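Asker: Requesting a structural model of the entry that follows:
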Amino acid sequence: MSGVDDIPHILVVDDDRRIRNLLQTYLIDNGLRVTMAASAAEAREKMQIVSFDLLVLDIMMPGETGLALTEWLRREGRMVPVLMLSALADPADRIAGLERGSDDYLAKPFEPRELLLRVRRLLRRQEQPPRAETDVRFGPFVFHPQRGELRKGDDLVRLTTRERDFLRRLAARAGQPVARSELAPDGADDEVSRSVDVQINRLRQKIEQDPANPVHLQTVRGTGYVLHVD
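Answerer: Sure, this is the predicted structure:
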């Protein structure tokens, strides 16, 4: 029998009490656990006590912004999925959020049902990420899909959530092209999809001896990317 610990626990971080209450009510009504925080500082305090399954995080908050909090999370090696909310609808703002380490982005005002769908998609991705059956080796690197670990010899290479997800998807289809659309967030427009290229370039910085002339992670013109393995 499943208990409360089996129910995904969401941390909603937003300085707008109305938004917090709306999300709390809607997410709880749809079978999720919810904790709320009114600031990045309060969110940090709660994360010291509870391990959350996902953060719903507003970008524009007084003091520390959602972007800064996400950057801190990734620097600390905390790979909890982040769904960013923002009244900034410009594609450049969405790209900035994705580049800082968020996993998805939703512009305000939003439909609660769309937010719920995105939350569930991110939770499913955590539970059942696409993976290769065995460890994947390329050059001096070994990627362990089940653990999401990339090692160069005995050294652990730190990956962001999105880099880990990219590698799992590429490793699951090693030697075959993976379309850029499969790596972009669901429903992303063309400009946000181009942030995939930025993330790929950052991943190349970690696995290629010469990122400008990649050997392992190559571009397939007009399609996407392919991971060549040993």
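Asker: contacts, neighbours, all on C-alpha from now
Answerer: OK.
Asker: Quick check: buried residues in the lengthiest helix in the chain?
Answerer: Secondary structure assigned by DSSP state H gives helix 112-127 as the longest helix of the chain. Residues of helix 112-127 classed as buried by neighbour count (16 or more other Cα atoms under 10 Å): 115-116, 118-119, 122-123, 126.
Asker: Show me how far it is from its chain's centre.
Answerer: For helix 112-127, the separation from the chain centroid amounts to 12 Å (computed by Cα atoms, centre = their mean, to the nearest Å).
Asker: Could you list every helix and strand in contact with that helix?
Answerer: Judged by 3 or more Cα pairs under 8 Å, 6 or more residues apart in numbering; DSSP states H and E, helix 112-127 is in contact with helix 17-29, strand 54-58.
Asker: follow-up on the earlier one: could you dump the buried residues of helix 112-127 to JSON lines with distance to Q199?
Answerer: Converted to JSON lines, the buried residues of helix 112-127 look like this (distance: Cα to Cα, whole Å):
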{"residue": "L115", "distance to Q199": "24"}
{"residue": "L116", "distance to Q199": "26"}
{"residue": "R118", "distance to Q199": "20"}
{"residue": "V119", "distance to Q199": "22"}
{"residue": "L122", "distance to Q199": "18"}
{"residue": "L123", "distance to Q199": "21"}
{"residue": "Q126", "distance to Q199": "19"}
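Asker: one step back: just the helices and strands packed on helix 112-127: most buried one?
Answerer: strand 54-58 (a mean of 25; mean count of other Cα atoms under 10 Å).
Asker: Following that one in sequence, what is the next regular element?
Answerer: On the C-terminal side of strand 54-58, the closest following helix or strand by DSSP states H and E is helix 66-75.
Asker: Check the offset of that next one from the chain's centre.
Answerer: That offset, for helix 66-75, works out to 12 Å (Cα atoms, centre = their mean).
Asker: Next, the second sequence, to be compared with the first:
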Amino acid sequence: MENGSPVRLLVVDDEPHIADLVATVARYEGWQAVTAGSGEAAIRAALDFQPDIVVLDLMLPDVDGFTVLDRLRGEGAMVPVVFLTARDGTADRVAGLTRGGDDYLVKPFSVEELMARLRAVLRRSTGPSWKRSVLKVADLVLDEDTREVRRGDRLVTLTPTEYELLRYLMRRSPTVLTKAQILDHVWEYDFGGRSNVVELVVSHLRRKLDVEGDEPLIHTVRGVGYVLRRAPS
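Answerer: You can find the predicted model right below:
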């Protein structure tokens, strides 16, 4: 991490050989890693260990990974979560990303790819502490130092991926950004052509930003991509 302390990783999987493999590779990288084999154990470990990032299986013996994520978010824990699961259906991917997950990797998997994705999520979840910048578009304000986002007087709570996407749109406003540009900047690797992940996160971000009659700020430019700006008067 930027403060010099090792990354704390929680690996949640009911297959011990997978959990131990990921934890061992992470420790080889200099990270601290603990494992949990059930949803309840994962929640207890998360609250006790306070990880910087979580690898979370969907199919657990007690509660599923979605429930674990919901309960962590309910506790106010906005720790980034990467799903690692054998469930490769589109509905599962959509649910994982729109419910606050930051990435979704399907088994069987490459440990090297998983570690690359974890590092990418961590990069976008911890901004540089030496740089302070406040971005503003209309009544939307993003403080890069505190990572606080406000819409008017309302505090907006975002996942690391949502935050990085919003920051990119605000930094480039009023430029129209293509899905490919957003994928390259926010996810930092080839998402296998699944550009619909951008649509999913943008949709989730819109629901958080535009409430109580707020003016929509993220606009779709058909056939091109997205732009964050006031609507033309």
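Asker: ok, the buried residues of helix 112-127 of structure 1 vs G77 of structure 1, which is closest?
Answerer: Taking Cα to Cα as the measure, G77 of structure 1 lies nearest Q126 of the buried residues of helix 112-127 of structure 1, at 15.8 Å.
Asker: That closest one and R162 of structure 1, how far apart?
Answerer: 11 Å (Cα to Cα, to the nearest Å).
Asker: P129 of structure 1 now?
Answerer: For P129 of structure 1 relative to R162 of structure 1 (Cα to Cα), the value is 12 Å.
Asker: More neighbours: which of these two?
Answerer: When neighbours are counted by other Cα atoms under 10 Å, P129 of structure 1 and R162 differ, and R162 comes out ahead with 23 against 18.
Asker: burial count for the nearest residue to the more buried one once chain neighbours are set aside?
Answerer: Nearest residue to R162 of structure 1, sequence neighbours excluded (Cα to Cα, 6 or more residues apart in numbering): D103, at 6.5 Å. As a burial measure, D103 of structure 1 scores 22 neighbours (other Cα under 10 Å).
Asker: Around S181 of structure 1, count how many other residues there are.
Answerer: If you count neighbours by other Cα under 10 Å, S181 of structure 1 ends up with 17.
Asker: Okay, and it sits in which element?
Answerer: Using DSSP H and E, S181 of structure 1 sits in helix 180-183.
Asker: ok, and for the helix or strand following that helix, which residues are buried?
Answerer: The first helix or strand that comes after helix 180-183 of structure 1 along the chain, using DSSP H and E, is helix 190-193. By neighbour count with 16+ other Cα under 10 Å, helix 190-193 of structure 1 contains the buried residues 192-193.
Asker: if we can go back for a sec, distance of the residue nearest to R162 of structure 1 from F141 of structure 1?
Answerer: Counting by Cα to Cα, the gap from D103 of structure 1 to F141 of structure 1 is 25 Å.
Asker: follow-up on the earlier one: any common contacting residues for Q126 and R162 of structure 1?
Answerer: Among the neighbours of Q126 of structure 1, none is also in contact with R162 (Cα atoms under 8 Å, 6 or more residues apart in numbering).
Asker: Now do the contacts for the most centrally placed residue in structure 1.
Answerer: In structure 1, the residue lying closest to the centroid (Cα atoms, centre = their mean) is D103, at 2.8 Å. D103 of structure 1 makes contacts with 81-84, 122, 161-162, 185, as judged by Cα under 8 Å, 6+ apart.
Asker: Name the member of the residues you listed with the most neighbours.
Answerer: With neighbours taken as other Cα under 10 Å, the top of those is V82, carrying 25 neighbours.
Asker: can I assume that residue is in contact with F52?
Answerer: No. At 10.5 Å, V82 of structure 1 does not count as touching F52 under the criterion of Cα atoms under 8 Å.
Asker: which one is A42 of structure 2 nearest to, not counting chain neighbours?
Answerer: Going by Cα to Cα, 6+ apart, A42 of structure 2 has A36 as its nearest residue, at 5.2 Å.
Asker: Check I28 of structure 1 too.
Answerer: V34 is the one closest to I28 of structure 1 (Cα to Cα, 6+ apart), at 6.6 Å.
Asker: and what of P109 of structure 1?
Answerer: A87 (7.0 Å).
Asker: what's the burial count for that neighbour?
Answerer: For A87 of structure 1, using other Cα under 10 Å, the count is 14.
Asker: ok, now which ones touch it?
Answerer: Taking Cα under 8 Å, 6+ apart, we find A87 of structure 1 in contact with 107-109.
Asker: Name the member of those residues with the most neighbours.
Answerer: The residue in these with the most neighbours, by other Cα under 10 Å, is A107 (17 neighbours).
Asker: Contacts only, for that one.
Answerer: When contacts are counted by Cα under 8 Å, 6+ apart, A107 of structure 1 is found next to 85-89.
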